[in-house]
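Visitor: Sequence first, predicted model second:
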Amino acid sequence: MEISTVLKTFVAYLKRPALYPELGRKIIKNTVSRKSPFKGKAKTNSWAASIAVSQKEAVSRLFSIDTDHFRETYADILETAHAKEKECPITMGGPGALELIYYACEFTKAQNVIETGVAYGWSSLAILLSLQKRNGTLYSSDMPYLAQDGDQYVGYVVPEDLKKYWKLFRFADRESLPKIFKEIPSFDVFHYDSDKSYHGRMWAYHEIYKRLKPGAVFISDDIGDNSAYQDFCDQINIKTYVVDYSGKYIGVFIK
């Protein structure tokens, strides 16, 4: 990261007292206790590659649902969302495995869903398209995009008519999640796509897992970054599916 970007980000943190706890953690992580965010990466990528299936196959095996109709059903909404992404002046993460996320909500008949990481809002859109049918609520955690002056663009592709089903918490996970837990004690679907570090993942995985209902769906993006997801599944003796999507691995299981 360029020095100018680091300085800009640091100044942005200083202007937001609510984000001081996360600033403190980042300073400690990058100075006193530097730990590799890639712990166990080779091990997990080898394991993931050996068991990975396509998104279509995973949805079929887990939920007994065919994914073919999603893109057709929501063609206009998705087209508008792509146009919104193209006009956005800052760069964030693009669409992920939308069918997997959407059909997880359909399978569980979800009323309450929690996600970490929003960016443009593609995963949020997939979740909200399902939740609107049952007047459910999505609880999302995402940090402001401090280095890009991008606060107003988080969730940019989410249509206005779906936002009434959405509660967005603009803090780091360690502050957002306790606030969310005070509002709702249990969830039907969890989608993780935020702090990529080993320890950040393990903390959030354990905090969320114990609040998932039996039969809830747990999804984590980018599990090949390190071995946190594999280690978590081993610790709790979870049989998980791994989805190979656009060259990255996604973990998913039913509790």
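Guide: Received it, and whenever you're ready, just let me know what you need.

Visitor: C-alpha only now, for contacts and for neighbours.
Guide: Fine.

Visitor: which residues in the stretch 1-150 of the chain form strands?
Guide: Along the stretch 1-150 of the chain, counting by DSSP state E, counting those that start in this stretch, strands occupy 112-116, 137-141.

Visitor: also this one, for the comparison:
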Amino acid sequence: MSEIVRVLKTFMAYLKRPDLYPELGRKIIKNTINRGNAFKGKEKTNSWASSHAISQKEAVSKLFGFDIEPFQNEYQEILKVSEQREKECPIKMGGAGALELIYYACEFTNAQNVVETGVAYGWSSLAALLSLEKRNGTLYSSDMPYLAQDGDQYVGYVVPENLKKIWKLYRFADKESLPKIFADNQTFDVVHYDSDKSYNGRYWAYHELYKHLRKGGVFISDDIGDNSAYQDFCEKNNIVTTVVEFEGKYVGVFIK
């Protein structure tokens, strides 16, 4: 699909969804007036992240006291089925991410309530749900529809049906989804951010999510090297964060 066709298709899909008009307005501003904002501070943060980064295995051991090896063995069959589901999916979305980091964050906090932004295939959702299922907890997810790909029906595609009973999926942009989620539940044990990649989008969401994370809870953000929003947020709030290097990208994680 050419870029022009994709943009036009996305725009037309927005027009059919009045509930998404606020996000359409923000996207227009982001891609015109604030176009350079997405990568603000990227060079600075990548230098900082590379000098602090450790492996996912080291991070899980250091922060949570777990070895990550049992995860792949314990859930081998579930993961295999989910991998096959991803291969069969007719549209392409984001990859799996640091599943063990998310799963053991939930185990460490004995999580009952987890909030995530960004779902795509649902790999991060699956990792959280596998832990939450043990305690009959709830995962609250914010995810924008994949408008250009007619992808609504495929969001969360790798999540098994039996886990969906403890999953609440809000199909709006973060600025609409998060207030709805916080109205449903005020306090969370784990936060996982993986949605709007822009500096302003991240910085706004980080503050909102942090306010609703309990003391002793775990905050995780993917792709922190996109810009300096995560580094700036941590420095402003005097947060000592761990940086995880995973498949050539950086993930930020800390315990509140």
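Guide: Yep, that arrived. Given the structure is predicted, the values throughout are model-derived calculations rather than measurements.

Visitor: returning to what we had before: redo the strands of the stretch 1-150 of the first structure as CSV? Include mean neighbour count and distance to K15 of the first structure.
Guide: Below are these laid out as CSV (neighbours: other C-alpha atoms under 10 Å; distance: least, C-alpha to C-alpha, whole Å):
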stretch, mean neighbour count, distance to K15 of the first structure
strand 112-116, 25, 23
strand 137-141, 24, 20
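
Visitor: Which one of those lies nearest to G251 of the first structure?
Guide: The stretch from the strands of the stretch 1-150 of the first structure with the least distance to G251 of the first structure (C-alpha to C-alpha) is strand 112-116; that distance is 14.3 Å.

Visitor: Following the chain past the lengthiest strand in the first structure, name the next helix or strand.
Guide: Counting residues, the longest strand in the first structure under DSSP state E turns out to be strand 212-220. Following strand 212-220 of the first structure in sequence order, the next helix or strand is helix 228-236 (DSSP states H and E).

Visitor: That following helix against the second structure, how far on average?
Guide: For helix 228-236 of the first structure, the mean deviation from the second structure after alignment is 0.3 Å (mean C-alpha distance after the TM-score superposition for the first structure).

Visitor: what residues does that helix touch?
Guide: If you take C-alpha atoms under 8 Å, 6 or more residues apart in numbering as the criterion, helix 228-236 of the first structure is touched by 39-40, 44, 198-199, 201-202, 205, 220, 223, 239-240, 251.

Visitor: at 7 Å instead, please
Guide: Applying C-alpha atoms under 7 Å, 6 or more residues apart in numbering, the external contacts of helix 228-236 of the first structure come out as 44, 198, 201-202, 223.

Visitor: Repeat that for stretch 130-149 of the second structure.
Guide: By C-alpha under 7 Å, 6+ apart, stretch 130-149 of the second structure touches 6, 9-10, 13, 91, 103, 106-107, 111-119, 129, 151-152, 166-174, 177-178, 181.

Visitor: what's the closest of the strands of the stretch 1-150 of the first structure to V59 of the first structure?
Guide: Closest among the strands of the stretch 1-150 of the first structure, using C-alpha to C-alpha: strand 112-116, at 17.9 Å.

Visitor: Strand 137-141 and the closest one, what's the angle between them?
Guide: 20 degrees (axes from the mean of the first three to the mean of the last three C-alpha atoms, to 10 degrees).

Visitor: Which strands and helices lie in contact with strand 112-116 of the first structure?
Guide: strand 137-141, strand 187-192 (3 or more C-alpha pairs under 7 Å, 6 or more residues apart in numbering; DSSP states H and E).

Visitor: which among the contacts of helix 228-236 of the first structure end up buried?
Guide: Buried members of those, counted by 16 or more other C-alpha atoms under 10 Å: 44, 198, 201-202, 223.

Visitor: Give me the subset of those residues lying in helices.
Guide: Of those, the ones assigned to helices by DSSP state H are 44, 198, 201-202.

Visitor: picking up where we left off before, taking strand 112-116 as reference, get the angle to the longest strand of the first structure.
Guide: Using the same axes, to 10 degrees: strand 212-220 of the first structure against strand 112-116 is 30 degrees.

Visitor: just to revisit the earlier point, for the buried ones among the contacts of helix 228-236 of the first structure, which one is nearest R61 of the first structure?
Guide: I223 (19.9 Å).

Visitor: what's the distance between the closest one and Q111 of the first structure?
Guide: 26 Å (C-alpha to C-alpha, to the nearest Å).

Visitor: try K133 of the first structure
Guide: Counting by C-alpha to C-alpha - K133 of the first structure and Q111 of the first structure are separated by 10 Å.

Visitor: Settle it for me: which of these two has more neighbours?
Guide: Q111 (19 against 12; other C-alpha atoms under 10 Å).

Visitor: ok, the nearest residue to the more buried one once chain neighbours are set aside - how many residues close by?
Guide: Spatial nearest neighbour of Q111 of the first structure, chain neighbours left out: G136 (4.2 Å); criterion: C-alpha to C-alpha, 6 or more residues apart in numbering. A count of neighbours around G136 of the first structure, defined by other C-alpha under 10 Å, yields 18.

Visitor: Tell me the counterpart of G136 of the first structure in the second structure.
Guide: Residue correspondence to the second structure (TM-score structural alignment): G136 of the first structure is matched to G137.

Visitor: and which of the contacts of helix 228-236 of the first structure is nearest to S60 of the first structure?
Guide: Nearest member of these to S60 of the first structure, counting by C-alpha to C-alpha, is I223, at 20.9 Å.

Visitor: mind listing what F172 of the second structure touches?
Guide: 20, 142-144.

Visitor: Please tell me how far it sits from E247 of the second structure.
Guide: 29 Å.

Visitor: now do F188 of the second structure
Guide: For F188 of the second structure, the distance to E247 of the second structure - C-alpha to C-alpha - is 28 Å.

Visitor: If you count surrounding residues, which of these two has more?
Guide: F188 (25 against 9).

Visitor: In this structure the more buried one contacts H212, no?
Guide: Yes. Using C-alpha atoms under 7 Å, F188 of the second structure is in contact with H212, at 6.1 Å.

Visitor: picking up where we left off before, will you turn the buried ones among the contacts of helix 228-236 of the first structure into JSON lines that also has distance to I27 of the first structure?
Guide: Formatted as JSON lines, those follow (distance: C-alpha to C-alpha, whole Å):
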{"residue": "T44", "distance to I27 of the first structure": "28"}
{"residue": "Y198", "distance to I27 of the first structure": "17"}
{"residue": "R201", "distance to I27 of the first structure": "18"}
{"residue": "M202", "distance to I27 of the first structure": "20"}
{"residue": "I223", "distance to I27 of the first structure": "25"}
